[in-house]
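In: structure, please.
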Amino acid sequence: MTKTYAMTGGASGIGAALKESLQARGDRVIVVDLKNADIIADLSTVEGRQHAIAGITELATDGLDGFVACAGLPPVAEPLSLITQVNYFAAVATIEGVVDLVAKKNGAIVSVCSNSAPLPGLNEEHIELLLAGKEAEACALIETLDGHNAYAGSKNALTKWTRRNAAEMMRKGVRLNGIAPGMTRTPLTDKVFADETLGDATREFSKCISYGDLATPDMIADAMLFLLDPAARYVSGSILFVDGGQDALLRPDQF
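Out: The predicted structure follows:
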């Protein structure tokens, strides 16, 4: 039986790999992105998020078997507030906007977090502003900080939001989980490696991946397929690290 999924950020990278996997098995995939998508929307704006939700609702009147908030920007994106807007506020808004559609089919939602979320030294005020839903204040603060705080901070907040909201969504029949990819070979990662400020540090950080290499997008997509599948029907509120063992190496006693 054909299933219907929707995702943001499905035009390239990890999202594109997931889309291809779903379509290869005969599923229908509704993609939201800036280009090459079923719904063209700028998720950095409130209007763009509303347009995306309205478009998904129109195309999935019978409900969704799953939704993935995959759209994201790297730590080298400018201005930094764009990272805050897309990585956190757009993810939360679109998940909240489609949860009733997913509930119609007792489906699953996956938020794309990151193994960078637990890294030390993040600005706690920024994270708290995100979790409080104070977009203007969070955007103003992040412009005084740096790309690491913008990216890892937004993913830290999204991870916490996912955990905090999983129980309520489970009561609606919706499984909400997060996936925490490590470094993955995508165009966004290439931009980080090429950056004069973050490139060297990022390459050095990649050396502690136990697997010995960066992930390919299909490796992350395969884990997403599990979280979307009924095989994971008892999994709710989990953050699945798919990072070649990097998080376990860095935080062996934290779980």
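In: please make it C-alpha for all contacts and neighbour counts, starting now.
Out: Fine.
In: in this structure, what residue spans correspond to helices?
Out: Taking DSSP state H as the criterion, the chain contains helices spanning 13-24, 46-59, 80-83, 91-103, 124-131, 135-142, 147-171, 187-194, 199-206, 217-228, 246-250.
In: most tightly surrounded among those?
Out: Highest mean neighbour count among the helices of the chain (mean count of other C-alpha atoms under 10 Å): helix 80-83, with a mean of 24.
In: tell me what that helix is packed against?
Out: The criterion is 3 or more C-alpha pairs under 8 Å, 6 or more residues apart in numbering; DSSP states H and E, and the helices and strands that helix 80-83 contacts are helix 135-142, helix 147-171.
In: just the angle for the longest one relative to helix 91-103, thanks.
Out: Right, helix 147-171. Between the axes of helix 147-171 and helix 91-103, defined by axes from the mean of the first three to the mean of the last three C-alpha atoms, to 10 degrees, the angle is 20 degrees.
In: for helix 147-171, which helices and strands make contact with it?
Out: Helix 147-171 packs on helix 80-83, helix 91-103, helix 124-131, strand 175-181, going by 3+ C-alpha pairs under 8 Å, 6+ apart.
In: neighbouring contacts of it?
Out: Residues outside helix 147-171 that contact it (C-alpha atoms under 8 Å, 6 or more residues apart in numbering): 73-77, 80-81, 83-84, 87-88, 91-92, 99, 111, 113-114, 116-119, 122-123, 126-128, 130-131, 142, 175-178, 236-239.
In: cutoff 6 Å now
Out: 75-76, 84, 87-88, 113-114, 116-117, 122, 127, 176, 237 (C-alpha atoms under 6 Å, 6 or more residues apart in numbering).
In: this one next, for a side-by-side:
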Amino acid sequence: MSRTYVVTGAASGIGRATANLLAHRGNRVIGVDVRSGDVVADLSTPQGREDAVEGVLDEAGGRIDGVVANAGLSLPTAATVAVNYFGAVGLLHGLRSALVAASSGAPRAVVTSSMATLMPVHAPLVEACVAGDEERAMLIAADLEAQGPQVGAILYPSSKRALSRWVRRVAPTATWAGAGIPLNAVAPGIVRTPMVEELIATEEGRAGLEAAVPMPLHGYLEAQQVAALIAWLVSPENTHLCGQTVYVDGGSDVVLRGEDVWSWNDPPSTVSTPHDEARESQPASS
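Out: You can find the predicted model right below:
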């Protein structure tokens, strides 16, 4: 059965690949973008988000089956925080009622985060975002931007870390899981874009990327490969994935974090095994 999906950032990159894939599968796609699309809106401002929500609801007749909040920036500017975090969260809040009203009975939502969530971030900025304090977050972001692009580069991972934290915080609540809406995130590694092509054109550039973003499985991604995962996450087949950030990164998460997602706070085991008992019965070496 055909479903109605909303995809932001649909004019290029992962957004365009996702919109094309969903449409190819027979679904209706409402594309939102700052330049062109079914709905043209600037998600970096509160008014732009309201315009986006109003435009989508008009296009969809008040009922949608899935939202892909994909629009984002990777610039060392405050606008990156406005779009990546507040744009995504604001849009999802605004469209939640239309998801609840989904005629299919299988509403879904996904945001595009990044493997950059694993990189150093500006903690006060992340906390301001997660607290929903846009005024404070934008003041912090503007200050970081003013210190130049090397400092401003931390805005991107900070915005994506905040977004993944928001997803994890709200996904299991009555507002989302309780309403039957699986809410999750994807975290791509390096996706081939014109900007990335410049970096990987030289041996020095490739070495720098490899050090920061190791991708031992198949190397760099194509946008279509991320789109395939997103398409599943917003499909009726995804019934129980809740609050997860799924790293589609060729192994960056595994290389950078190893086993620490389980081992860092494991309590001492209180269960002994025959091997333990045999070892304890051995005489101490002299």
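In: ok so, going back, and G245 of the first structure, which of the helices and strands packed on helix 80-83 of the first structure is closest to it?
Out: helix 147-171 (18.2 Å; C-alpha to C-alpha).
In: just to revisit the earlier point, Throw the helices and strands packed on helix 147-171 of the first structure into a markdown table and include distance to A37 of the first structure, thanks.
Out: Formatted as a markdown table, these follow (distance: least, C-alpha to C-alpha, whole Å):
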| stretch | distance to A37 of the first structure |
| --- | --- |
| helix 80-83 | 20 |
| helix 91-103 | 16 |
| helix 124-131 | 28 |
| strand 175-181 | 23 |
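In: mind checking which of these is nearest L64 of the first structure?
Out: Nearest of these (C-alpha to C-alpha): helix 91-103, 4.6 Å.
In: which residues in the second structure does the closest one match up with?
Out: Counting by TM-score structural alignment, helix 91-103 of the first structure falls onto residues 88-100 of the second structure.
In: got JSON lines for the helices of the first structure, with distance to Y5 of the first structure too?
Out: Output for the helices of the first structure, formatted as JSON lines (distance: least, C-alpha to C-alpha, whole Å):
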{"stretch": "helix 13-24", "distance to Y5 of the first structure": "8"}
{"stretch": "helix 46-59", "distance to Y5 of the first structure": "10"}
{"stretch": "helix 80-83", "distance to Y5 of the first structure": "25"}
{"stretch": "helix 91-103", "distance to Y5 of the first structure": "9"}
{"stretch": "helix 124-131", "distance to Y5 of the first structure": "27"}
{"stretch": "helix 135-142", "distance to Y5 of the first structure": "28"}
{"stretch": "helix 147-171", "distance to Y5 of the first structure": "18"}
{"stretch": "helix 187-194", "distance to Y5 of the first structure": "24"}
{"stretch": "helix 199-206", "distance to Y5 of the first structure": "32"}
{"stretch": "helix 217-228", "distance to Y5 of the first structure": "9"}
{"stretch": "helix 246-250", "distance to Y5 of the first structure": "29"}
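In: returning to what we had before: in CSV: the helices and strands packed on helix 80-83 of the first structure, plus distance to D200 of the first structure.
Out: Shown next, in CSV, are these (distance: least, C-alpha to C-alpha, whole Å):
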stretch, distance to D200 of the first structure
helix 135-142, 22
helix 147-171, 13
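In: who wins for proximity to G15 of the first structure among those helices?
Out: Across those, closest to G15 of the first structure is helix 147-171 (C-alpha to C-alpha), at 16.7 Å.
In: which one of the helices and strands packed on helix 147-171 of the first structure lies nearest to G199 of the first structure?
Out: helix 80-83 (16.7 Å).
In: contact partners of the closest one?
Out: Against helix 80-83 of the first structure from outside (C-alpha under 6 Å, 6+ apart): 73, 139, 143.
In: show me which of these is closest to A232 of the first structure.
Out: L73 (28.0 Å).
In: which one in the second structure is aligned with the closest one?
Out: Match for L73 of the first structure (TM-score structural alignment): L73.
In: ok, for that match, nearest residue in space, not its chain neighbours?
Out: T80 (5.0 Å; C-alpha to C-alpha, 6 or more residues apart in numbering).
In: how close does that neighbour get to A171 of the second structure?
Out: T80 of the second structure sits 23 Å away from A171 of the second structure, going by C-alpha to C-alpha, to the nearest Å.
In: quick one on the thing from earlier: which one of the helices of the first structure lies nearest to D33 of the first structure?
Out: helix 46-59 (8.8 Å).
In: list the superposition-based mean deviation of the closest one with respect to the second structure.
Out: With mean C-alpha distance after the TM-score superposition for the first structure, helix 46-59 of the first structure departs from the second structure by a mean of 0.6 Å once superposed.
In: how far off centre is that helix?
Out: In terms of C-alpha atoms, centre = their mean, to the nearest Å, the centre of helix 46-59 of the first structure is found 18 Å from the chain centre.
In: what does that helix rub up against?
Out: Residues outside helix 46-59 of the first structure that contact it (C-alpha under 6 Å, 6+ apart): 41-43, 97.
In: and the angle from that helix to helix 91-103?
Out: Orientation of helix 46-59 of the first structure against helix 91-103 (the same axes, to 10 degrees) gives an angle of 10 degrees.
In: thinking again about what came up before, what are the contacting residues of the match of helix 91-103 of the first structure?
Out: Outside stretch 88-100 of the second structure, the residues touching it (C-alpha under 6 Å, 6+ apart) are 53, 62-65, 69, 107.
In: rerun that using 7 Å as the cut-off
Out: 49, 53, 62-66, 69, 107, 179 (C-alpha atoms under 7 Å, 6 or more residues apart in numbering).
In: now tabulate the residues you listed in JSON lines and tack on distance to R16 of the second structure.
Out: Rendered in JSON lines, the data for the contacts of stretch 88-100 of the second structure read as follows (distance: C-alpha to C-alpha, whole Å):
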{"residue": "R49", "distance to R16 of the second structure": "20"}
{"residue": "V53", "distance to R16 of the second structure": "19"}
{"residue": "G62", "distance to R16 of the second structure": "23"}
{"residue": "R63", "distance to R16 of the second structure": "22"}
{"residue": "I64", "distance to R16 of the second structure": "19"}
{"residue": "D65", "distance to R16 of the second structure": "18"}
{"residue": "G66", "distance to R16 of the second structure": "16"}
{"residue": "A69", "distance to R16 of the second structure": "12"}
{"residue": "P107", "distance to R16 of the second structure": "21"}
{"residue": "A179", "distance to R16 of the second structure": "29"}
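In: who touches I239 of the first structure in this structure?
Out: Shown in contact with I239 of the first structure (C-alpha under 7 Å, 6+ apart): 177-180.
In: out of these, which are buried?
Out: 177-180 (16 or more other C-alpha atoms under 10 Å).
In: what about T112 of the second structure, distance to S263 of the second structure?
Out: From T112 of the second structure to S263 of the second structure the distance is 27 Å (C-alpha to C-alpha).
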